[in-house]
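>>> whatever this is, show me its structure:
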Amino acid sequence: MRSVRPSDRHMGFSATHSIGRLAVYTFQRFWRACSAVMLTLILCYWLYGGVLIFILLLIALGGAFYNYQDMLLYYPEQPESARVFVQTPNTVGLPYQNVYLNTEDGVRINGYFIIQAADRIRNAPTFLYFHGNAGNIGHRLHNAQALYSLCGANVLLLEYRGYGKSEGTPSEAGMRLDAQAALEYLLNRCDIDINQIIIFGRSLGGAVAIDLVSNPIYMSKVFAMIVENTFTSIPLMATQIVSGMERLPMICFRNQFLNVNKIHRVRVPALFLSGLADQLIPPNMMTELFQMCGARLKLLERFETGTHNGTWQCAGYYEAINRFLGHVRHNPSNTSLSDDIV
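The predicted structure follows:
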């Protein structure tokens, strides 16, 4: 594991601080420009009326709404220090490698590869971990620690573009490339069993996982998929939050994450972990994804007290994962489980 000098940390902080200020300045300039245009159009309409001014005003309002959606979905700066400070695995006693990957479109993204001891790394399963829409990979270390110790797994915690120490700006298309780069990285390692790669995703990360595993290029390279408290699609989630959103055409949604249209293409063994006390994403969405999943070997585990971000702390959570992986190992032909819903 590479040691980091204090001077390197200071330089990294300074660079991050400068980039952050530049990003905020650019956004503020853009927002002021949009606001000025809308105010001008409102004034023109009030003074002169006219169909053309009204149409231009609607277009301006629609454009502002379209671009504002990213701020409603992605929270890389929650908490405020999330882009500056990312806790490292050694602080919770985990051996790791700090890795940087280059995506297909040239964005440099960060990750922590938590590895088992030398005598176990080659036989251990490897989790490719996609987190939710807020915070950074440092906030998932205790979950990764349990996967490491209770499931005997290697864990690659991936930081999406625009999060933590990764470059770029979050987007649906960008996250797809981030996930592909991470899987390619694991497939090119010679010290792990590439036949035991498990794609894991929670909340928004579940959508990233489903997109990756449903891709024909990668589905044959994945051992299994595990998703937790994820949704059917962003448009359907919007209708749960705001009445009338179902009337909007699909083109109005900047981010769509259409899991409901992709899940039938998932053929690898799949585990769905559903917290029934989830007050953000309706648990029935997980049930629907499970029922529509194209895998022959699939399992839905429900946790009565599982909240959106706290299901991983429920009793029996890691036992469910180990039980599922045991089913996969003992059913190489991916035959169906006798009891699909638990």
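
>>> for the rest of this, base every contact and every neighbour count on C-alpha atoms.
Fine.

>>> which SS state does residue 100 fall under?
strand (DSSP: H, G, I helix; E, B strand; the rest coil).

>>> list the contacts for it?
By C-alpha atoms under 8 Å, 6 or more residues apart in numbering, the contact list for residue 100 reads 108-111.

>>> wait, which of these is closest to residue 12?
Residue 12 lies nearest to residue 110 out of these, by C-alpha to C-alpha, at 13.4 Å.

>>> a strand runs through that closest one, doesn't it?
Yes - looking at residue 110 with three-state DSSP, it is inside a strand.

>>> where exactly do the strands run in the stretch 201-342 of the chain?
All strands of the stretch 201-342 of the chain, identified by DSSP state E, counting those that start in this stretch, fall at 224-228, 270-275, 298-303.

>>> residues of stretch 104-116 that come out buried?
107-116 (16 or more other C-alpha atoms under 10 Å).

>>> which members of the residues you listed are the farthest-apart pair?
That would be 107 and 116, which, of those, are the farthest apart (C-alpha to C-alpha) at 28.4 Å.

>>> just send the strands of the stretch 201-342 of the chain back as TSV, with distance to residue 187 and mean neighbour count too.
Below are the strands of the stretch 201-342 of the chain laid out as TSV (distance: least, C-alpha to C-alpha, whole Å; neighbours: other C-alpha atoms under 10 Å):
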stretch	distance to residue 187	mean neighbour count
strand 224-228	15	26
strand 270-275	20	26
strand 298-303	24	22
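
>>> look up how far residue 119 lies from the closest residue to residue 124 other than its chain neighbours.
Leaving aside its chain neighbours, residue 124 sits nearest to residue 153 (5.4 Å; criterion: C-alpha to C-alpha, 6 or more residues apart in numbering). Per C-alpha to C-alpha, to the nearest Å, residue 153 is found 13 Å from residue 119.

>>> one more to put side by side:
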Amino acid sequence: MKKILKIIGWVLLTILVSGIGFSVYKYNTDDMLRAMIHQDESKLSYGPLKEIVSLDGFNFEEYELQVNDSIKIYTYLFKSHTKHKGNIFFIHGSGGNAAYWSQLYKPLLDEGYAVYAADWRGYGKADGTPNYKGVLEDTEAAFNDFMNKTKNDNLKTIVYGMSLGGQLAIKITVDNQNKVDALVLDGAFESAQQIAIDYAPFQFLKNRAIKHPEKFNQLYVGSRDIKEIKDIPKLIIHSVNDVSVPISHGKKLFKNALEPKEFWETKTPHIMTLKNISNQAIKRINNLMDM
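Model prediction:
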């Protein structure tokens, strides 16, 4: 019996040591897990690209924008080659940069919309490191610049936010309801907290995210803030095939939004609406402008 107990003890000790060893290995080699444990938002939420892709073939102007004493960002105003019919303030998602997503602007430009896009701190040529408060400050500064550059054309303004940029698009629209004529969200987050819950690889991280909403900056929460937008047409796009942001996020945003609103369920990959089904997207955006 003693021999059996000794064997069992050694087996349990081996399992324990192996588990600890694997956990240490996982912690030291998995950047995302380490970021989740330490709640490092700069790594959890943002994937900035510094390289600027070629913008040959686009008619655009690049601007340098001083956000505060330490942060300088860069913005781009893409102009249509056809008759100018409206202005779009485009807020990209957590990855890439403003230039990287330029192919998504092309169908909008071809239709006659001007597109203004900005990089957050740490993206493209911009200074600094992205963080929750900082990207809001950058987006607000860019929106003010956008309005100054388009104020004399008397055309309608659309705020278009995709993925993580959707929460910022909602916040900008809430704070500027007398300046925004329509809101488009594509694959947008319900909230940073819900994304953390969805992506938590271990139950203790999931439980921590559920029990501590205060750990997630509350300056802007899409599903909460969208309730405050009144009388502005909203097009909420989400794909059933979206593996990055579950469609439940888009449905929650739509449920909380006030009329007028439209939910468009697609079958594209995450935020690929303007690339994969551009004709349908343009038609719905045009309809939105006519509401």
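
>>> what's near enough to touch the residue mapped onto residue 94 of the second structure from the first structure?
In the first structure, the residue matched to residue 94 of the second structure (TM-score structural alignment) is residue 133. Residue 133 of the first structure makes contact with 73-76, 203-205 under the criterion C-alpha under 8 Å, 6+ apart.

>>> export the strands of the stretch 201-342 of the first structure to TSV and append columns for distance to residue 139 of the first structure.
Formatted as TSV, these follow (distance: least, C-alpha to C-alpha, whole Å):
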stretch	distance to residue 139 of the first structure
strand 224-228	17
strand 270-275	20
strand 298-303	22
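
>>> count the neighbours of the residue nearest to residue 124 of the first structure for me.
Using other C-alpha atoms under 10 Å, residue 153 of the first structure has 25 neighbouring residues.

>>> what residues of stretch 293-312 of the first structure count as buried?
Counting neighbours by 16+ other C-alpha under 10 Å, one finds that the buried residues in stretch 293-312 of the first structure are 293-303, 305-309, 311-312.

>>> repeat that for stretch 217-228 of the second structure.
220-228.

>>> of those, closest to residue 101 of the second structure?
Closest to residue 101 of the second structure, out of all of those and judged by C-alpha to C-alpha, is residue 222, at 22.3 Å.

>>> tell me which residue of the first structure lines up with that closest one.
In the first structure, residue 222 of the second structure lands on residue 259 (TM-score structural alignment).

>>> with adjacent residues omitted, what lies nearest to its match?
residue 232 (5.1 Å).

>>> which elements pack onto the host helix or strand of residue 205 of the second structure?
Using DSSP states H and E, the element containing residue 205 of the second structure is helix 203-211. In terms of contacts (3 or more C-alpha pairs under 8 Å, 6 or more residues apart in numbering; DSSP states H and E), helix 203-211 of the second structure is packed against helix 192-199.

>>> how about a cut-off of 6 Å?
Here helix 203-211 of the second structure touches no other helix or strand, going by 3 or more C-alpha pairs under 6 Å, 6 or more residues apart in numbering; DSSP states H and E.

>>> and the angle from that helix to helix 192-199?
Going by axes from the mean of the first three to the mean of the last three C-alpha atoms, to 10 degrees, helix 203-211 of the second structure is angled at 160 degrees with respect to helix 192-199.

>>> which residues touch helix 203-211 of the second structure?
Helix 203-211 of the second structure is contacted from outside by 197, 200, using C-alpha atoms under 6 Å, 6 or more residues apart in numbering.

>>> mind checking how far stretch 15-31 of the first structure is from the chain centre?
Taking the mean of its C-alpha atoms, stretch 15-31 of the first structure sits 24 Å from the chain's own mean (C-alpha atoms, centre = their mean, to the nearest Å).

>>> next: stretch 119-132 of the first structure.
That offset, for stretch 119-132 of the first structure, works out to 17 Å (C-alpha atoms, centre = their mean).

>>> got it, and stretch 92-103 of the second structure?
Using C-alpha atoms, centre = their mean, the offset of stretch 92-103 of the second structure from its chain centre is 10 Å.

>>> what sits against the aligned residue in the first structure for residue 72 of the second structure?
Taking TM-score structural alignment, the alignment pairs residue 72 of the second structure with residue 108 from the first structure. With contact taken as C-alpha under 6 Å, 6+ apart, residue 108 of the first structure is in contact with 101-102, 167.

>>> how does it look with 10 Å?
Counting by C-alpha atoms under 10 Å, 6 or more residues apart in numbering, residue 108 of the first structure touches 100-102, 160-162, 165-168, 178.

>>> ditto for residue 208 of the first structure
Counting by C-alpha under 10 Å, 6+ apart, residue 208 of the first structure has contacts 130-132, 172-173, 175-180, 199-202, 227, 230, 257, 259.

>>> whichever of those residues end up buried, select them in ChimeraX.
Entered in ChimeraX, the line below selects the buried ones among the contacts of residue 208 of the first structure, by 16+ other C-alpha under 10 Å:
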select :130,131,132,175,176,177,178,179,180,199,200,201,202,227,230,257,259
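
>>> looking at the contacts of residue 208 of the first structure, which are in helices?
Among these, the residues falling in helices (DSSP state H) are 172-173, 175-180, 259.

>>> could you dump the residues you listed to CSV with distance to residue 282 of the first structure?
Shown next, in CSV, are those (distance: C-alpha to C-alpha, whole Å):
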residue, distance to residue 282 of the first structure
172, 22
173, 25
175, 23
176, 24
177, 28
178, 27
179, 25
180, 28
259, 15
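
>>> and which of the residues you listed is nearest residue 32 of the first structure?
residue 172 (25.6 Å).
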